[in-house]
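[1] here is my input, please return the structure:
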Amino acid sequence: MTVNEFLAWIEGREGRWELFEGELVEKRPERPAHTETKRRTAAALKGAIRRVGAACHVTKDGSIVRISESTAFEPDAVIYSGERAERDTVEVPAPTVVVEVLSEGTEARDRGPKLAGYFSLPSVAHYLILDPEQRTVEHRWRGAGGRIEREALTDGPLRLDPPGLAFFVEELFAPV
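    All right, here's what the predicted structure looks like:
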């Protein structure tokens, strides 16, 4: 299946799906820690955008990022810059920041094919992998010479530049 066929196929369909190398992958139901982390992350990103007045937007749940003609992922949150996408658009144009929240059984995909796939897109500057159980953020970003850098954070400030956003890691997770 191609991404264009996939986008037509998911229209109005129940459940959450991704396409990996032409094959459909159904996403598992989420646990409360996962959904709460997604909600708090979207709120933290929106707050950071508001504080600096950045010309970017946050999407979550249901936004598709096209990696290739046969692969499309549905991240847990995405920031993209420029004009706001049309209301009925599912595909996110030129993502800058991509967020995945680890769930049972997703770690290998999130740190393997998704990491490589997201950074194959020239627009992606940051990839955040959140672990709601360990309350950690693995921050990957495009460094000097295109090298992918990595840091693991459990607290304190996190800066995403571009697009020039800053927030505290603690904002991403429910209070203990």
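[2] going forward, measure contacts and count neighbours with C-alpha atoms only.
    Noted.
[3] and the helix ranked longest in the chain, what does it pack onto?
    Secondary structure of the chain read by DSSP state H shows that its longest helix is helix 32-52. Applying 3 or more Cα pairs under 8 Å, 6 or more residues apart in numbering; DSSP states H and E, one finds that helix 32-52 contacts strand 56-60, strand 77-81, strand 95-101, strand 165-168.
[4] so for Asn4, which of these sits nearest?
    Nearest to Asn4 among the helices and strands packed on helix 32-52 is strand 95-101 (18.2 Å), distances taken as Cα to Cα.
[5] please give the structure of this sequence too, so both can be compared:
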Amino acid sequence: MIHGVSHYLLRKLLVRPSKRKHKPSPVMMLAESFLPWLAQQPADADGRRELVWAEVVTRPDHGADHARARAHVADCLAQALAAAGVKADVHTDGTLIRIDDLHVWAPDVVVRFGTPLPPDVPACDDPVIIAEILPAGTPRKDMQERAAFYFQVASLRHYLILRLDDPVVIHHGRQDDMVQARMVRDDTLYLDPPGVKLGDPRWPPR
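    This next block holds a predicted model:
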């Protein structure tokens, strides 16, 4: 039972998808409770905790190749931003993104502008670029669903999806009120804003 849930949120919970991709825990809460709760928990050796349909789940660690791919994508973004003279923070530490009352996710790479986040701030509410490296075999439908959730965050302009067994980068970009997706097969990707040319983020490097 979740106390204090509005009728609107209760309806969303009742129609949530029944097929789960992570092993759920018995813990259920809303985002405003999840963030302070998570700050009091020890690190989870099996992965990163997220809130999915108001359930606390652990997003599993996908191993060394995934970690190398994440570092490579972050390095590509950092180099592109520096080359363009754009000041930004590139996070690979499981920075949390609050999407709505029922979802708080921890993407692989987060880029944000402005003053660095204080250490006591539990989540980033103004990401500009998000990148995720998904395990081999992840269905493309699942990728599109994640994009739909992430673009509920008003500041987000670019969402990059890389799959370890796929040479194609899927780029979702927002211009005004429209989000468009495209597949990128070459080695250059232009992100505007902030106006940077991104080197090939695919792993392993081509």
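[6] quick one: TM-score?
    TM-score for the superposed pair, counting by TM-score structural alignment, normalised by the length of the first structure: 0.88. Supporting figures: 173 aligned residues with a Cα RMSD of 1.9 Å.
[7] can I get the helices and strands packed on helix 32-52 of the first structure in a markdown table with distance to Val176 of the first structure?
    Shown next, in a markdown table, are these (distance: least, Cα to Cα, whole Å):
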| stretch | distance to Val176 of the first structure |
| --- | --- |
| strand 56-60 | 24 |
| strand 77-81 | 23 |
| strand 95-101 | 18 |
| strand 165-168 | 15 |
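[8] show me what contacts the alignment partner in the second structure of Ile64 of the first structure?
    The equivalent of Ile64 of the first structure in the second structure is Leu96 (alignment by TM-score structural alignment). Counting by Cα atoms under 8 Å, 6 or more residues apart in numbering, Leu96 of the second structure makes contact with 104-107, 122-124.
[9] picking up where we left off before, residues in the second structure aligned with the longest helix of the first structure?
    So helix 32-52 of the first structure sits over residues 64-84 in the second structure, by TM-score structural alignment.
[10] hey, where'd the strands end up in the first structure?
    17-20, 23-26, 56-60, 65-66, 72-73, 77-81, 95-101, 126-131, 136-142, 148-153, 157-160, 165-168 (DSSP state E).
[11] got those strands as CSV, with distance to Ile49 of the first structure and mean neighbour count columns?
    Formatted as CSV, the strands of the first structure follow (distance: least, Cα to Cα, whole Å; neighbours: other Cα atoms under 10 Å):
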stretch, distance to Ile49 of the first structure, mean neighbour count
strand 17-20, 28, 22
strand 23-26, 31, 13
strand 56-60, 7, 19
strand 65-66, 21, 24
strand 72-73, 24, 24
strand 77-81, 10, 23
strand 95-101, 12, 24
strand 126-131, 15, 24
strand 136-142, 18, 20
strand 148-153, 21, 13
strand 157-160, 11, 14
strand 165-168, 6, 17
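[12] indicate which one of those strands is closest to Glu36 of the first structure.
    strand 95-101 (10.2 Å).
[13] helices and strands around the closest one, which ones?
    helix 32-52, strand 77-81, strand 126-131.
[14] off-centre distance for stretch 101-115 of the second structure?
    Here the centre of stretch 101-115 of the second structure is set off from its chain's centre by 6 Å, with Cα atoms, centre = their mean, to the nearest Å.
[15] pull the residues that contact it.
    29-32, 48-55, 70, 73-74, 87-99, 126-133.
[16] and stretch 65-79 of the second structure, by the same measure?
    90-92, 108-109, 131-133, 135, 164, 198-204.
[17] could you redo the last one with a cut-off of 10 Å?
    61, 64, 80-81, 83, 85-92, 108-111, 129, 131-135, 160, 162-164, 196-205 (Cα atoms under 10 Å, 6 or more residues apart in numbering).
[18] average offset of it relative to the first structure?
    Following superposition, stretch 65-79 of the second structure is found to deviate from the first structure by 0.8 Å on average (mean Cα distance after the TM-score superposition for the first structure).
[19] what residues of that stretch count as buried?
    Neighbour-count burial for stretch 65-79 of the second structure flags 66, 69-74, 76-78 (criterion: 16 or more other Cα atoms under 10 Å).
[20] so how far is Arg49 of the second structure from the spatially most central residue of the second structure?
    The centroid of the second structure falls nearest to Pro107 when counting by Cα atoms, centre = their mean (2.9 Å). Pro107 of the second structure sits 11 Å away from Arg49 of the second structure, going by Cα to Cα, to the nearest Å.
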